Each structure stands twice: as structure tokens, then as C-alpha cells.
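In: Kindly generate the corresponding structure for this input.
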Amino acid sequence: MEPAESAGELYVSYKPLLFSLAYRMLGSVMDAEDIVQEAFLYVNETKLDHVQNMKSYLCKLVTHRCIDRLRSASKQREVYVGPWLPEPLIADRDPDGEPSRSYLHKESLSTAYLLLLQQLSWTERAVFLLREVLQYEYDEIADIVGKSSTNCRQIFHRAKRAVSGLPDPRDGQPSAAPPARGGPHPSQEQTGDLIERFVQALTTGNVGKLLDILSADAVLYSDGGGKVTAAVRPVQSAERISRFFEGLMAKLPEAFSYRMADVNGQPGIVCYSGKQPVNVISFHIREDRVHGIYIVVNPDKLKHVL
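Out: Okay, the predicted model is just below:
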């Protein structure tokens, strides 16, 4: 490590990158923050004169810690109640005032994209993210994950094929595919307009208008984690989703409010009871229609939301 590179300077330079890697690996804001902090504490307390490439070294520390965290949490995931969704990432409320929560490609932060990554093994996920999102060379990736560059190339292509495939949204677990290659990718403005129409339909009590916004085969997932009431199975089809929201809106507390927010790099909604966040809603848009709705109501996944 260069003498001029203090731990504080490294933190400022690399925290956005490391957080973006850890969050995509884990799907957890709080765990990603913890792992990045652990990595910098280790760097601060360890003699690292032998390190030639600090960026790769830090990515290696974070990647290995993420895999350890995923391994230790695997049993909990097996018995998780209902669909599992990633913790929502609210970019406009970054407590450090840093770009770490919108770092690099916003589309690779979307809930739909993170769910596609869940199809990959831990090593495949690391190799795929380092190559596809962070643009690392295979030799660098090999050093980070402890495999040959040839092996990393094979792992990447296998992972890319898996992520590019079209998962079955009716298998009981959340899944979503990116828009078809060659099809139009909605702009942030188009997505925002569609979500505003969605909110207007709900807040005016005209839930029937949702049928004009939802694709016929839309799927809604609700993650309560067994902590609060939530649909433990996907709600499938535009008509059923409309009825779901009709029942939901009839039970809203008097102190209910909401705000539009940047959720995982896309327009989304944060809902409150009084000042307490009670759910975060994100969307997957396909061909100018809402194709996927992801509602996080698990209070453990909302602790970081303001």
C-alpha cells in the first residue's frame, strides 16, 4: 500500500465500489454495509506493504466475506417463509451522502436483476458481477476468487447463460427476466410515469384502472418473512393483483402515507404508517406494462429505510 493511501483515503475511494459488489452479492443493505466496514477495519489493523493492487485486494476481501456470509445464512434461506426478496435500496436517503447506492449500472441494481442473480452459485455470482458489472479482466477475477483465468471465463459464460434464460415466474419463487434483447428498454421517465399512474389508480380508489397498467400475466410477490402478514404465494394475473390491491386499500390505517423514491435504481414507492416505514414497492416493467411487483413488508428488511 502506498504511504499516501491511509485507511480513510481508501474508504473514500473504494467504499462505493465495495458496497455495490457486496449488495449485489447478498441482496442485503445492512449485511453489505457490515462487510465493507469489516474489510476496512482489517485493512486499518493489518500491515499491507506487500499489496500491489489495493482495489483488487479489497474486492477479494469483500467477495470472500460475502461468500462466508451466504454460506452461514443458507440454512435460514431454506426455511424462509414465503418468497424471499432483497432488502430495498433507497438511493435518495444515503446516510453518507455518497453515490455508493447508485454506483455503476442502475439496471443491475433492480429487484428483478438481483433475483436473477439468486439463480447462480456464490462463486458464479462473484465471477459474473466482477466481469459483467465491474468490468474486471479474467486475470484479476482469478486472483480474487482463487481460480484460473480459464476457469473464470468458463464460469462467467455459464453464469451469463443462466441469467439470460427466462425463468418460470410461476414456480413459487420470485423471478423476473430482463426485457427481451432487441425490445425497447423503458427510460426512467417512462417508468416513473407508469408508476405514477399506478399510484393514482390506488389513491383514487379506481383499482380497475390497474388493468390498463398491468400486463395480463403480471406477478406480485410479497416478502413478510413470517414476521408480518403477507401473501406466501405469488399473486398471478392482472385481475387477481387488482383484487389484491382492492382488499389492501380497504384496510389502510388512517396515518397511511407514501412517497415516490428511487428503489434499487428504479422509480418505486415507500409506504408509511405514521412515520414508520411499513413496506417498499418496486417494479419490473416490460413493454410499457408492469410485469412484476415486489413488496417488502418484512420489518427486518426495512430497518435502514427512512
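In: Please count neighbours and contacts with C-alpha atoms only from this point.
Out: Fine.
In: secondary structure class for residue 229?
Out: Here residue 229 is recorded as coil under DSSP: H, G, I helix; E, B strand; the rest coil.
In: From residue 281, how far off is it?
Out: 16 Å (CA to CA, to the nearest Å).
In: Compare those two (neighbour count), which wins?
Out: Per other CA atoms under 10 Å, whichever of residue 229 and residue 281 has more neighbours is residue 281, with 21 against 12.
In: ok, for that one, nearest residue in space, not its chain neighbours?
Out: residue 295 (4.6 Å; CA to CA, 6 or more residues apart in numbering).
In: Name all residues that make contact with that neighbour.
Out: Going by CA atoms under 8 Å, 6 or more residues apart in numbering, residue 295 touches 220-223, 279-282.
In: For residue 290, which residues are in contact?
Out: 194, 213-215, 218, 283-284.
In: In CSV: those, plus neighbour count, distance to residue 250 and secondary structure.
Out: CSV is the format used below for those (neighbours: other CA atoms under 10 Å; distance: CA to CA, whole Å; DSSP: H, G, I helix; E, B strand; the rest coil):
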residue, neighbour count, distance to residue 250, secondary structure
194, 19, 23, helix
213, 20, 20, coil
214, 25, 20, strand
215, 20, 24, strand
218, 23, 22, strand
283, 24, 22, strand
284, 22, 25, strand
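In: Need the max-distance pair from those residues.
Out: 194 and 218 (14.5 Å; CA to CA).
In: please give me the structure for this one as well, since I'd like to look at both together:
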Amino acid sequence: MSDHVTDTATETFVAHRNLLFTVAYEMLGSAADAEDVLQETWLRWVKVDLGQVRDPRAYLVRITTRQSLNRLRSMSRRKEVYVGPWLPEPLLTAPDVAEDVELAESVSMAMMLVLETLSPTERAVFVLREVFDVSYDEIAAAVDKTPAAVRQIAHRARRHVDARRPREVVPSGKIRAALESFQRAFESRDLQGLMDVLAPEVVLVSDGGGVKQAALRPISGAAKVIRFIVGGTGKAEGTLTSDPTVVNGNPALVLRLDGEVDGIMAIRVEDARITGLYYVRNPEKLTRVASETPLTLR
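Out: I've put the predicted structure just below:
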């Protein structure tokens, strides 16, 4: 392969890298696995005859989708033996991600959890069609289905997601306000304040991966959630602090124990109250909260 062809392949890949990472991450919920997919995509891309490629972006998305599907199927086996609930790997994101309402909603912890309920093919089709607006023909080529079959899968996946996603897209300002109320009550151990900001049907999902203490099953109901939060953090061996941050394009809290990152708390807000708390403590999932990860739909 000539140096010119290699340079062209490299430039094209780099130009679309953030998009490809976003595709892979939305399909997998894991930054580490998304990075592995990008490496596999690159190894296949450099072997392609670029003279036969009409649309490099579409071709790269196709390769990434296929590699993500392979990885997603193997991940399902890992999740079967995972200790406790599995939450997506949180990403520290730049302000421009939060400003892009469509992108912020698509990578929110709440939506990523909804995507976990889809089959691998349904997830690929939904992400490509609903998030990245890829044509049915292109999706068909990526998932080895007919366009007609892809349309049916897309309809089924959309109906499934719509039944489980938040009823409304909540502006980041309202999410931030709810988070600030939660943070104040959390830090002061204000039980009434927590009761006021948490919806009666709130659900807390904590992910320790068998390494850090976490609930082995989701906790439902405001009273039980408050008992877990206050009781659990009260046993912390050290000084526990919380600071606002932006994770997956949405306001969140980073919890530190004696200055070291101990976890990320993301939330789901509906009607100005918190209906979902997502607490990631697994150290292996906290490697991408120190520096921003660029995400894009284009």
C-alpha cells in the first residue's frame, strides 16, 4: 500500500473518529469496548480499496456497526455473570454535548439503560436510524438484513423504546436544579429535602461490579432509596464530598472519598422530581471521568 493511500485512509478515519466512537459507544455502553471496536475498524479500513468506496463515512459506519454487533453479542455473556446491576460506563463530556439536545438525550444514562433492553440487532437498527439518521438501505448492508426487514425491526425497536423512555425531554436547566436540590439534601443529610426532590416511585440502580459495595438489585421507592443513600454513605471510611459535573451530556455528581473519585451519580428527572438514580462505583468504569470524551452525531 502506497504512503499516499495510507495517508488518505488515516486522514479519513481521523476525520470520522468521534462519530465512529459515538456509534460504538451507543451500541455498547462501554468506552473500553468502543475503543476496541475502533481499533478493529481501523485494521479493516486500511485494507479497503478506497477507489471503490463512494461514501467513506457510510462505509466506516458500516464496519463499526458490524464490529459492534460482534462485540455486543460477546458482552451479553459477560453481563450474565456480572455481579449486581450493569450500568453504562459514564463519560465526562464537553459543554457542546449538553447543548445538543438530541445527542444529550441519546447518550443519557436513562436512555442507555433503555437500549440495554433491546436485542443486539434491534439496538443497532434503532441507534443507526433514530440517532444517526442512517438510511434503511445502509442499515441493511451493515446488519446483513433486507431493507424491508430493517424497517420492521426499526418499528418494533422504536415502539419498545418509546414505552420505556422518559415521557419528555427535560431541559438541562431543570435537571441541574433537581440535582442541586438533591446535592444539598444529600450533603446535609436532610431527610425531608431528599423526600421532596425524589419522586415516590424513584428507582436507584448501583453498579459496584463486585469490587465496590453496591445494592445487588435495583431499589424502588423513596423511603428505601433514602435509607440506602444515608445509611451507605454514613459508613464511608473517610470524607465523602460531591461536586457537579456533566456526564453523558447531562448534569451529574462526582463523589470523592478523601479526594479520590469514588463514584458517579447520574439522574433521571420527570416533572421536576428525580425518578431514577444511577450510581456507578465500579473502578473499571470510572476511567473516563477525568478528561472529556468528544461525542458527535455527524
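In: For the contacts of residue 290 of structure 1, give me TSV that also has distance to residue 178 of structure 1.
Out: Output for the contacts of residue 290 of structure 1, formatted as TSV (distance: CA to CA, whole Å):
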residue	distance to residue 178 of structure 1
194	17
213	18
214	16
215	15
218	14
283	12
284	8
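In: how many other residues sit next to the equivalent of residue 35 of structure 1 over in structure 2?
Out: The alignment partner of residue 35 of structure 1 in structure 2, by TM-score structural alignment, is residue 37. Neighbours of residue 37 of structure 2 under the rule other CA under 10 Å: 26.
In: hmm, which of the contacts of residue 295 of structure 1 are the buried ones?
Out: Those of the contacts of residue 295 of structure 1 that meet the buried threshold are 220-223, 279-282, by 16 or more other CA atoms under 10 Å.
In: average gap between the one helix or strand the match of residue 35 of structure 1 maps to and structure 1?
Out: Using DSSP states H and E, residue 37 of structure 2 falls within helix 31-45. For helix 31-45 of structure 2, the mean deviation from structure 1 after alignment is 2.0 Å (mean CA distance after the TM-score superposition for structure 1).
In: now for residue 219 of structure 2: what does it line up with in structure 1?
Out: So residue 219 of structure 2 corresponds to residue 235, using TM-score structural alignment.
In: whoops, I mixed them up, residue 92 of structure 2
Out: Aligned partner of residue 92 of structure 2 by TM-score structural alignment: residue 90.
In: hang on, the earlier thing: how far away is the match of residue 35 of structure 1 from residue 248 of structure 2?
Out: For residue 37 of structure 2, the distance to residue 248 of structure 2 - CA to CA - is 19 Å.
In: Next: residue 128 of structure 2.
Out: Noted for residue 128 of structure 2: a distance of 18 Å to residue 248 of structure 2, by CA to CA.
In: who has more neighbours, these two?
Out: More crowded of residue 128 of structure 2 and residue 248, by other CA under 10 Å: residue 248, with 29 against 24.
In: can you pull the contacts of the equivalent of the more buried one over in structure 1?
Out: By TM-score structural alignment, residue 248 of structure 2 lines up with residue 264 in structure 1. Counting by CA under 8 Å, 6+ apart, residue 264 of structure 1 touches 88-91, 102, 106, 109-111, 282.
In: Okay, helices next: where are they in the stretch 1-150 of structure 2?
Out: Counting by DSSP state H, counting those that start in this stretch, the stretch 1-150 of structure 2 has helices at residues 3-28, 31-45, 56-80, 95-99, 101-107, 109-115, 120-126, 136-143, 147-162.
In: count of neighbours near residue 67 of structure 2?
Out: Residue 67 of structure 2: 20 surrounding residues under other CA under 10 Å.
In: residues in contact with it?
Out: Applying CA under 8 Å, 6+ apart, we find residue 67 of structure 2 in contact with 37, 40-41.
In: aligned partner of it in structure 1?
Out: Per TM-score structural alignment, residue 67 of structure 2 is aligned with residue 65.
In: rewinding a little: dump the contacts of residue 295 of structure 1 to JSON lines, plus distance to residue 124 of structure 1.
Out: Formatted as JSON lines, those follow (distance: CA to CA, whole Å):
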{"residue": "220", "distance to residue 124 of structure 1": "27"}
{"residue": "221", "distance to residue 124 of structure 1": "25"}
{"residue": "222", "distance to residue 124 of structure 1": "27"}
{"residue": "223", "distance to residue 124 of structure 1": "25"}
{"residue": "279", "distance to residue 124 of structure 1": "31"}
{"residue": "280", "distance to residue 124 of structure 1": "29"}
{"residue": "281", "distance to residue 124 of structure 1": "28"}
{"residue": "282", "distance to residue 124 of structure 1": "26"}
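In: which of the residues you listed sit farthest apart?
Out: With distances taken as CA to CA, the most widely separated pair in the contacts of residue 295 of structure 1 is 220 and 279, at 13.9 Å.
In: Pull the residues that contact stretch 19-27 of structure 2.
Out: By CA under 8 Å, 6+ apart, stretch 19-27 of structure 2 touches 31, 33-35, 37-38, 60-61, 64-65, 68-69, 72, 106-107, 112, 115, 123-124, 127-128, 295-298.
In: Buried only: go through those residues for me.
Out: With neighbours counted by 16+ other CA under 10 Å, these contain buried members at 31, 33-34, 37-38, 60-61, 64-65, 68-69, 72, 106-107, 112, 115, 123-124, 127-128, 295-297.
In: Quick one: list the elements packing against the stretch of helix or strand residue 204 of structure 2 belongs to.
Out: Element membership of residue 204 of structure 2 [criterion: DSSP H and E] is strand 198-207. When contacts are defined as 3 or more CA pairs under 8 Å, 6 or more residues apart in numbering; DSSP states H and E, strand 198-207 of structure 2 packs onto strand 219-220, helix 222-234, strand 273-280.
In: Which among the ones you listed is found nearest to residue 98 of structure 2?
Out: Per CA to CA, nearest to residue 98 of structure 2 of those: strand 273-280, 18.2 Å.
In: Identify the residue nearest residue 271 of structure 1 in space, chain neighbours excluded?
Out: Spatial nearest neighbour of residue 271 of structure 1, chain neighbours left out: residue 258 (4.2 Å); criterion: CA to CA, 6+ apart.
In: Within the helices and strands, which one has that neighbour?
Out: strand 256-263.
In: ok, average deviation of that strand from structure 2?
Out: Mean for strand 256-263 of structure 1 is 1.9 Å (mean CA distance after the TM-score superposition for structure 1).
In: Cool, thanks, signing off.
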